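Participant: Below are the sequence and a predicted model for it; my questions follow.
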Amino acid sequence: MTGFLALPPRAPAVVVLAHAGTGAARDPRYRRVAAALRHAGLGTLLLDLLTEDEGRSPHCVFDVTLLARRLRAATDWLRRETGLPVGYWATDTGAGAALEAAAADDGVRGVVSAGGRPELARPAALARVRAPTLFVVGALDTRLVGPTRLAADWMGCAPRVDVVPDAGHLFAEPGALEHLAERSRAWFTARPAAPAAPSAVPGGAPRLAAGQEDWQRGDGERDVRAEGAHGIG
């Protein structure tokens, strides 16, 4: 896996923007939402859950069990490195994986599925999710509106479903991406922060890869490569 970690000073939590492929850093949805979260003071990890070769295989892209396992490994890595609470944001099949991962981890602070495939998570897993969950789906994305509501009905955590008028699957219509970013920002900033887990790093500061020091001094527009992210999972 490859990830790009951005950690503002005194961030209260980190949101993993999990991509079921290799394009998180290039996808306009991921970039726009990550920027909104960072401006709100949250850390972000843009994470590709698959390698380049795996991303070309439909079997891997739809292997929710594999994706969830790697997302849990990334979560463990983040907690060790930062000691911060972790939330999930995902699209497409990555959303099903995020819900599977959250079902096995009551410490996840929140989940946002944006044009995702939550119905790919097992019904038993959906019923176990305790993290506050928001589904955002475009009204023009008629293929997903029904399955999203069905997945929400399986869940016991009273998820919220936000159907965005005049928006399609990619939220490319005027104003749709801004709406998605704002709803995602509001969802994660409204979640109460949990006490930080003990950090694996002396003094509680995350270890930084070369070049990350500029981010710590306030370079808020640049994603940085997460040290060791290729080896998590």
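Facilitator: Received the coordinates, thanks.
Participant: When you work out contacts or count neighbours from here on, use the C-alpha atoms and nothing else.
Facilitator: Noted.
Participant: Is G87 within a helix or a strand, and which one?
Facilitator: G87 is part of strand 86-91 when elements are defined by DSSP states H and E.
Participant: now that strand, how far from the centre of its chain.
Facilitator: 2 Å (CA atoms, centre = their mean, to the nearest Å).
Participant: quick one, what contacts P159?
Facilitator: 132-135, 152 (CA atoms under 8 Å, 6 or more residues apart in numbering).
Participant: sorry, back to before: so which elements touch the strand holding G87?
Facilitator: strand 14-19, helix 64-82, helix 92-103, strand 111-116 (3 or more CA pairs under 8 Å, 6 or more residues apart in numbering; DSSP states H and E).
Participant: can you do 6 Å?
Facilitator: strand 14-19, strand 111-116 (3 or more CA pairs under 6 Å, 6 or more residues apart in numbering; DSSP states H and E).
Participant: Show me the strands in this protein, by range?
Facilitator: Using DSSP state E, the strands of the chain run over 2-6, 14-19, 43-48, 86-91, 111-116, 133-138, 160-164, 224-225.
Participant: another structure for you, compare them:
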Amino acid sequence: MDATWPRRLPVAARGDASSAGGRGGLGGGLARRAARPGRRGAGSLRTPTLLLVGGADSHVLELNREARRRIGANVMLEVIPRATHLFEEPGALGQVADHAADWFERHLGREHGRVQQAG
């Protein structure tokens, strides 16, 4: 499996494709950035954005909802029911992978959206 293909894409080379995670994740960071006066914030983001969050993680879910409101266009928020922020619950990580693969297929093309299983 070749995990370096995103770096070879023209869109990734320009910095238009990225991912982040962790406590508060990308949504939390975007919401905080948008709240800073005089700074270019989340509202100026034009890159298609996918926010994935566990439904049982109420604080991070609210941060991501606020980020979605501030970003406006071209953002999708997918909530994984009953999942916490690490997606450790049975089946949760599979749902995350499915949502991400679908999103990448829509935005980067089918040939890059799904990793082929070896063997």
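Facilitator: Structure's in. What do you need? All values reported here derive from a predicted model rather than from experimental measurement.
Participant: Among the contacts of P159 of structure 1, which one sits closest to R117 of structure 1?
Facilitator: Minimum distance to R117 of structure 1 across those is 9.8 Å, recorded for F135 (CA to CA).
Participant: residues contacting the alignment partner in structure 2 of that closest one?
Facilitator: Aligned by TM-score structural alignment, F135 of structure 1 pairs with L51 of structure 2. For L51 of structure 2, the contacting residues are L77, by CA atoms under 6 Å, 6 or more residues apart in numbering.
Participant: and the angle for the longest helix that structure 2 contains with strand 75-80?
Facilitator: The longest helix of structure 2 (DSSP state H) is helix 92-108. Taking axes from the mean of the first three to the mean of the last three CA atoms, to 10 degrees, one finds helix 92-108 of structure 2 and strand 75-80 inclined to each other by 160 degrees.
Participant: Name the residues of helix 92-108 of structure 2 that are buried.
Facilitator: Of the residues in helix 92-108 of structure 2, 92-93, 95-96, 99-104, 108 count as buried by neighbour count, 16 or more other CA atoms under 10 Å.
Participant: will you turn those residues into TSV that also has distance to G28 of structure 2?
Facilitator: Listed next are the buried residues of helix 92-108 of structure 2 as TSV, based on distance: CA to CA, whole Å:
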residue	distance to G28 of structure 2
A92	20
L93	20
Q95	21
V96	18
H99	19
A100	19
A101	22
D102	23
W103	20
F104	22
L108	25
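Participant: In JSON lines: the helices and strands packed on strand 86-91 of structure 1, plus distance to T93 of structure 1 and mean neighbour count.
Facilitator: Formatted as JSON lines, those follow (distance: least, CA to CA, whole Å; neighbours: other CA atoms under 10 Å):
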{"stretch": "strand 14-19", "distance to T93 of structure 1": "8", "mean neighbour count": "28"}
{"stretch": "strand 111-116", "distance to T93 of structure 1": "6", "mean neighbour count": "27"}
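Participant: right, and those - which one's nearest Q216 of structure 1?
Facilitator: Among those, strand 14-19 comes nearest to Q216 of structure 1, with 14.5 Å by CA to CA.
Participant: Which residues does that closest one contact?
Facilitator: Under CA under 6 Å, 6+ apart, the answer for strand 14-19 of structure 1 is 42-49, 86-90, 94.
Participant: buried set for stretch 40-55 of structure 2?
Facilitator: 41-43, 45, 48-55.
Participant: Could you check how far stretch 148-165 of structure 1 is from the centre of its chain?
Facilitator: Distance, centroid of stretch 148-165 of structure 1 to centroid of chain: 17 Å (CA atoms, centre = their mean).
Participant: How about stretch 136-152 of structure 1?
Facilitator: Taking CA atoms, centre = their mean, one finds the center of stretch 136-152 of structure 1 at 19 Å from the center of the full chain.
Participant: and if you look at stretch 96-114 of structure 2?
Facilitator: 12 Å.
Participant: tell me, what residue is most central in structure 1?
Facilitator: W89 (2.5 Å; CA atoms, centre = their mean).
Participant: Can you get me a residue count around A193 of structure 1?
Facilitator: 14 (other CA atoms under 10 Å).
Participant: Could you check how far it is from P85 of structure 1?
Facilitator: In this view, A193 of structure 1 and P85 of structure 1 are 7 Å apart by CA to CA, to the nearest Å.
Participant: what does D53 of structure 1 give?
Facilitator: From D53 of structure 1 to P85 of structure 1 the distance is 31 Å (CA to CA).
Participant: Between those two, point out the one with more neighbours.
Facilitator: A direct count of neighbours by other CA under 10 Å for D53 of structure 1 and P85 places P85 higher, at 23 against 10.
Participant: Just give the nearest non-adjacent residue to the corresponding residue of structure 2 for A90 of structure 1, would you?
Facilitator: Aligning on TM-score structural alignment places A90 of structure 1 opposite A20 in structure 2. Of all residues not flanking A20 of structure 2 in the chain, L26 sits nearest, at 5.3 Å (CA to CA, 6 or more residues apart in numbering).
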